[in-house]
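Asker: Turn this into a model:
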Amino acid sequence: MAKHQHFLGYDQINSLLFEPESDVDDNLEVADISDDEELYVAELEESVLEEDESAVDTKVEDDDDDEGPIASVFTTTTLPSALNSHALPPQEERSTKRRGELQPARGAPINRIEEDMVQGRDGTLWHKEPNPALPPMFTPRIEPGGPTSSVSSARRVVDIFSLFLDDEILQEIVVHSNVRLALLRSRYHHNGNADLRDIDVRELKGFIGILVMSAIRNDNHTTTKDMWDPMEGNPLYRCTMSEHRFALLMRVLRFDDSTTRAERWKDRLAPIRKVWDHVMANCRRLYSPGPHLTVDKQLVAFRGRCPFKMYIPNKPAKYGIKLVLTCDVDTHYMCNAIPYLGKDTVEVPRGLTLGEVFTMNPVAPFHRRGRTVTTDNFFTSIPLALALEREGVYLCGTLRQKPYVPKQISEKVLPIKDSVAVFNYEHNLTLQCQQVNRTKKVMLLNSLHHNPSEVEKRKTDIQMFYNLTKRAVDIFDQMWATSNCIRKTRRWPLCLFYGILNIVMVNSYILYTSMPFSKSMPRRTFLKDIVFDLCAPQV
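Answerer: Modelled structure (predicted):
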């Protein structure tokens, strides 16, 4: 067969690119190819696609028979979406990623297993083909997250900050701290220079303002002597209170009634439980999350004595207090958090694991039909997916080797970056396994996508969704680290109070940027405005 290559002229290319989508010929999208014909398509370079340029490659071939040449045309462009129905235009794809969700675009099908049906060690059945009764993907119909009506009264930056740490809880801290101060006064009654007067709410706000300023200037690991140094320190520190007074407040700060703590011995968080619950309730009350949530771990650095101190080797701090955070994917707002107090302090229902309980509890206030939760392999399991599905919540997360994972998936040898999927009809679940390298595989359990396909560079729509929604807690952790006020201390309740201040600083800024009257403002400037309003009465 003789082959000839023809190219479209300049006018023909313009007519294809700028013709309205409704007038585009259906034959340009997929070419009809007979058995005796061959179609040659010029591949588009990835750089051209990334720069959002339109490219048109055509090949026309002749047949050797007597009927004359037969033309077959295949056209690919990135401007009219009708010419490429399997991929989103770059501009539309970028806006979709900002919303943290994927459109149900269809691509090349992924690998299938050889058997029609397989089962795990516990008897869970998995099918080769997707359930034809289910759509390829469920699309959430929940509005994006934003502030609630409780924030409408805030008009200044410091008002938003005060919605989390209000005067009620600050007064509670003042009362318990003054009890400790009274005890110290009985010890230092011979020292006339000791500044042991009682604290009030105004002075406590000034103390918090200094901690916030130390987070802005990265002075949290600087000694108080250097912070109050006339040459090196910030004048705001010296204007607000003396170095001795600041050190004294750090020493006497208390968050509960120590005389009744024995009655609450079962609660390991008793020394700061009331403050923690109050701030978390405000976090849930002030913000309504969007359709996608992320649950993940965070470590508050602490190396002192603590009955529930954890060691996590892959965290920068290694040792500390573990928190399980629930964050909104779109804004990274921390909606809820639960501290890990040890295995023996959590009541685990029969059939669930500890990781599943620590996913259900922080997500419980946000159960709403159509919402999705993304987790890592510490939390993800089939019982968790079923428990969330009963509340109308969908799950997507990486999965460890479990008894319900069939060996046909875990032991199947795939080319690197290739994926294979199986489907559970009973619970409407999809299990996908990708060969990351020669020895490592990553498994994803999903109740949202029911017919995965490759949509971008051998990545499936399940992987794309997971990559877009898994980062919310990590980004919140980065924002925490850039404005960290945690100082060196041997008292874990004080360390956790510093962590509460970090949460309030990040959440108040996210809340401010989500409000309609807010102006564009860097977070550093936002926190400075809070510091000046907190410290001004003390100056």
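Asker: C-alpha only now, for contacts and for neighbours.
Answerer: Fine.
Asker: The residue most central in space within the chain: what's it in contact with?
Answerer: Centroid check for the chain by Cα atoms, centre = their mean gives A472 as the closest residue, at 1.6 Å. Contact analysis of A472 by Cα atoms under 8 Å, 6 or more residues apart in numbering lists L293, T294, C327, D328, V329, D330, T331, H332.
Asker: do the same with I208
Answerer: So I208 contacts L534 (Cα under 8 Å, 6+ apart).
Asker: neighbours around G351, how many?
Answerer: G351 has 8 neighbouring residues, counting by other Cα atoms under 10 Å.
Asker: isn't it right up against P383?
Answerer: Yes: G351 lies in contact with P383 (Cα atoms under 8 Å); the separation is 7.3 Å.
Asker: any idea where the helices of the stretch 401-539 of the chain begin and end?
Answerer: Using DSSP state H, counting those that start in this stretch, the helices assigned to the stretch 401-539 of the chain run over residues 407-410, 461-469, 472-482, 492-513, 523-535.
Asker: any chance of those in JSON lines, plus distance to V157?
Answerer: Formatted as JSON lines, the helices of the stretch 401-539 of the chain follow (distance: least, Cα to Cα, whole Å):
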{"stretch": "helix 407-410", "distance to V157": "53"}
{"stretch": "helix 461-469", "distance to V157": "29"}
{"stretch": "helix 472-482", "distance to V157": "18"}
{"stretch": "helix 492-513", "distance to V157": "7"}
{"stretch": "helix 523-535", "distance to V157": "6"}
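Asker: closest to W276 out of those?
Answerer: Closest approach to W276 among those (Cα to Cα): helix 492-513, 7.5 Å.
Asker: Which other helices and strands does that closest one contact?
Answerer: Applying 3 or more Cα pairs under 8 Å, 6 or more residues apart in numbering; DSSP states H and E, one finds that helix 492-513 contacts helix 157-164, helix 273-286, strand 292-301, helix 472-482, helix 523-535.
Asker: one more, for comparison:
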Amino acid sequence: MASEGSRPGRRMCNGMTDNEITEALDDSDIDFSDTNSDDDPAYLPPELMPLRNCGSSSSDDDERSDDTLLEAQVPSPAISENSLNIPVFVASRGRARSTNRRGRGRSFARGNIAIRSRSSPSLSLNNSAQLSDNWTAEKLEPEALDLIYPAYFHTEREDWEWHQFYDEYIDEEILSVIVNATNRTHILETGKSLGLTLKELKTYLGITMLMSALQYPQIDMYWSAKWRIPAIAKAMTRNRFYFIRKRLKCVYDPDVTTEQKVEKVWKVKPLFERILKGCHLQDRPKNLCIDEMIIPFTGRCPMRQYCPNKPNPVGLKVFVLASPQGVVCDMVIYQGDTTYPELKALGFGLGESSVLFLTRTLVPGHSLFFDRYFTSVKLCDELVRRGFHGTGTVMRNRIPRDCILKEERLFNKERRGSTEVKVREDEKLAITMWLDNKPVLMMSSCYCDDNHDECECWSKKERRYETVRRPEVIKMYNQNMGGVDLADRMLAVCPSRNRTKKWTIRVISHLFDLCVVNPWLQYRVEETKKQSLKKNIMQLRHYKLELGNKLIRDGDIDDDQTDDDITEDYEELEPKHKKRKVLVKLVPTLECRLNKAAHLPDFNVLKQHRCRRSSCDKKTTVFCKKCEIFLCFVPNRNCFTLFHEDDS
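Answerer: A predicted model of the protein is given here:
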């Protein structure tokens, strides 16, 4: 039996033998290096569809494997290689081997082989042969979209106190919902009442804010004998703090229906919606940005995601609409397939659906900026249809096939700052390629390279700054895209991220942090408008400390008390036998002692206590109802009156 190399070739439909076709193949200009086994093996260009039946057949075509006969697709004499400007090849039995004329080596493939273009892996023919450049407009003519003014309800905040910005996001109504849900859930699980009150919840929130601003490595240290913080330790005991933190709830589970549980965030939905209500009240400039935010959490969670290149890559993904100044205006937590069911049914991807969903509270006329995770031609066209402009970086594989740009290896050889602009024929969409350290691709429905300027960029090769030509689309993108990143940086200054195994506790803490960052950004803007000195504007950490201290005081003060009536609480004294520590009431401040209101004597007939006046060491049963300390009150020893008249 003759070997495969010397075997007589079969006659094909055009009269050529296998050997003749192989020789023609060796002289051809085709390169199989881009062949991908994932392509459709039955694919042929439209010009070659009549040739599908020209190949020889085999009796076992239905049962062939990778090593079986590969049918050759050979053009007829009426269709020449030169007329179609495409390479012609044939696959023989077993492995197909080809060596091109330019000596680029050999390429082997198994199974059916599809014709491919060398310049673009996704095209079946050469661009110049099959596709025409439809992005040939000379100038971008964007849709004229005017922002309706005033577009939103503008609240006058000029005379607001620093703490009033916080009240836009958290009010007593949502705190009462949390208190009721927490108490009812605890009764359902244990049969006992937790006893949580609205004032105690405010105290708890104030303590968490102080903890996040002070950043002790362990929660127990705030109550330790050596490192204790009096503002925290006196407001609530450590065990009570842990007790509330562990059982904090936003909803009462039996009240939630099965339809409501389809949303995976139903456990925190009341708090999330109340904060969204505050976000929707904020002023929104014409230019807004959309990006991802991560709520860090590495425990078990049905919505946990991994996003590389983020400071905290593991956690809950949140799509955020923010102003360039970092104020969060809208957001949505990614929940998987249940996030945007209506938009996905219309054929939009996740990134496209996120942008369209976040525009639901906007009036037409805004310009939106986003990164390449969201950008596509379909999204930009849909935004224009809804009355918005879109601008963002774009992936090369999302550029339309009929938009022919320079090859990257050739574009890299040009001078830094070079640009290439392609405008669609309808003059409503432009793609700009700009050379920085590497090519940057931008897609926009309102900006291109019409109004360019110059910027200073660092040259790593020359080790100095150099002047680089910058298109308008790059300038506008850099100015307006960093709002979500700025909010992320502010949230990372003093976050409430103590260890927890419950994703609900982490989300609640993150949302309350957001209710501090957003008000602080607004407070800083208003103080800047008033031309306040920079040193008089509170920094974020100081702002959070003051807000936490105010919440603690609001939780401790009774309705009939004033700030002057507040006294220091308790101190720890070491007993003589050192068996246990005794809590003894501290001596009130001088201002509280000299305030004549509500200082009334009372009697404790059960036990005598040492008089707390510094110059007296007698025991007495009389104590002050306001100061809550014992003072002598007898005819020859009136320490009660003397204590409230001077500083003795």
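Asker: TM between them?
Answerer: Here the TM-score for the pair of chains, by TM-score structural alignment, normalised by the length of structure 1, is 0.69; 403 aligned residues with a Cα RMSD of 2.9 Å.
Asker: returning to what we had before: please name whichever of the helices of the stretch 401-539 of structure 1 is nearest to T240 of structure 1.
Answerer: Here helix 523-535 is closest among these (Cα to Cα), at 6.1 Å.
Asker: residues in structure 2 aligned with that closest one?
Answerer: On the basis of TM-score structural alignment, helix 523-535 of structure 1 is assigned to residues 540-552 in structure 2.
Asker: Quick check: buried residues in the matching stretch?
Answerer: Residues of stretch 540-552 of structure 2 classed as buried: L540, R541, Y543, K544, L545, E546, L547, G548, N549, K550, L551, I552 (neighbour count, 16 or more other Cα atoms under 10 Å).
Asker: cool, and stretch 162-170 of structure 1?
Answerer: S162, L163, F164, L165, I169, L170.
Asker: contacting residues around the fifth one?
Answerer: Contacts here follow Cα under 8 Å, 6+ apart; on that basis I169 of structure 1 touches V275, H278.
Asker: In structure 2, what sits opposite it in the alignment?
Answerer: Using TM-score structural alignment, I169 of structure 1 lines up with I174 in structure 2.
Asker: Now its match: which helix or strand?
Answerer: helix 172-190 (DSSP states H and E).
Asker: Tell me the residues of structure 1 aligned with the next helix or strand after that helix.
Answerer: Counting by DSSP H and E, the element after helix 172-190 of structure 2 in chain order, helix or strand, is helix 198-214. Counting by TM-score structural alignment, helix 198-214 of structure 2 lines up with residues 201-217 of structure 1.
Asker: next one: stretch 485-503 of structure 2
Answerer: With TM-score structural alignment as the criterion, stretch 485-503 of structure 2 aligns to 474-492.
Asker: distance from the helix holding I174 of structure 2 to structure 1 after superposition?
Answerer: Superposed on structure 1, helix 172-190 of structure 2 shows a mean distance to its aligned partners of 1.6 Å (mean Cα distance after the TM-score superposition for structure 1).
Asker: chain center to that helix, what's the gap?
Answerer: From the chain centre to the centre of helix 172-190 of structure 2 is a distance of 30 Å (Cα atoms, centre = their mean, to the nearest Å).
Asker: Specify the angle between that helix and helix 269-280 in degrees.
Answerer: Taking axes from the mean of the first three to the mean of the last three Cα atoms, to 10 degrees, one finds helix 172-190 of structure 2 and helix 269-280 inclined to each other by 170 degrees.
Asker: and the angle from helix 172-190 of structure 2 to helix 198-214?
Answerer: Using the same axes, to 10 degrees, helix 172-190 of structure 2 lies at 100 degrees relative to helix 198-214.
Asker: Could I get the buried residue list for helix 172-190 of structure 2?
Answerer: Using 16+ other Cα under 10 Å as the test for burial, helix 172-190 of structure 2 gives 174-186.
Asker: Please apply the same query to stretch 274-291 of structure 2.
Answerer: Buried-residue list, stretch 274-291 of structure 2, by 16+ other Cα under 10 Å: 274-280, 282-284, 287-291.
Asker: what's it in contact with?
Answerer: Against stretch 274-291 of structure 2 from outside (Cα under 8 Å, 6+ apart): 147, 152-154, 168-170, 174, 319-324, 328-331, 355, 361, 365-371, 480-484, 511, 515.
Asker: From those, list just the buried residues.
Answerer: Here, 16+ other Cα under 10 Å leaves 147, 152, 168-170, 174, 319-324, 328-331, 355, 365-371, 480-484, 511, 515 buried among those.
Asker: Now for D200 of structure 1: which residues touch it?
Answerer: Q171, V174 are the contacts of D200 of structure 1 under Cα under 8 Å, 6+ apart.
Asker: Let's see that with 7 Å instead.
Answerer: Applying Cα atoms under 7 Å, 6 or more residues apart in numbering, we find D200 of structure 1 in contact with V174.
Asker: cool, S447 of structure 1 as well?
Answerer: Y394, L395, C396, N428, L429, T430.
Asker: One more pass at 8 Å, please.
Answerer: A385, Y394, L395, C396, N428, L429, T430.
Asker: Also Q479 of structure 2?
Answerer: P324.
Asker: Likewise for S193 of structure 2?
Answerer: Counting by Cα under 8 Å, 6+ apart, S193 of structure 2 touches N183, R184, H186, I187.
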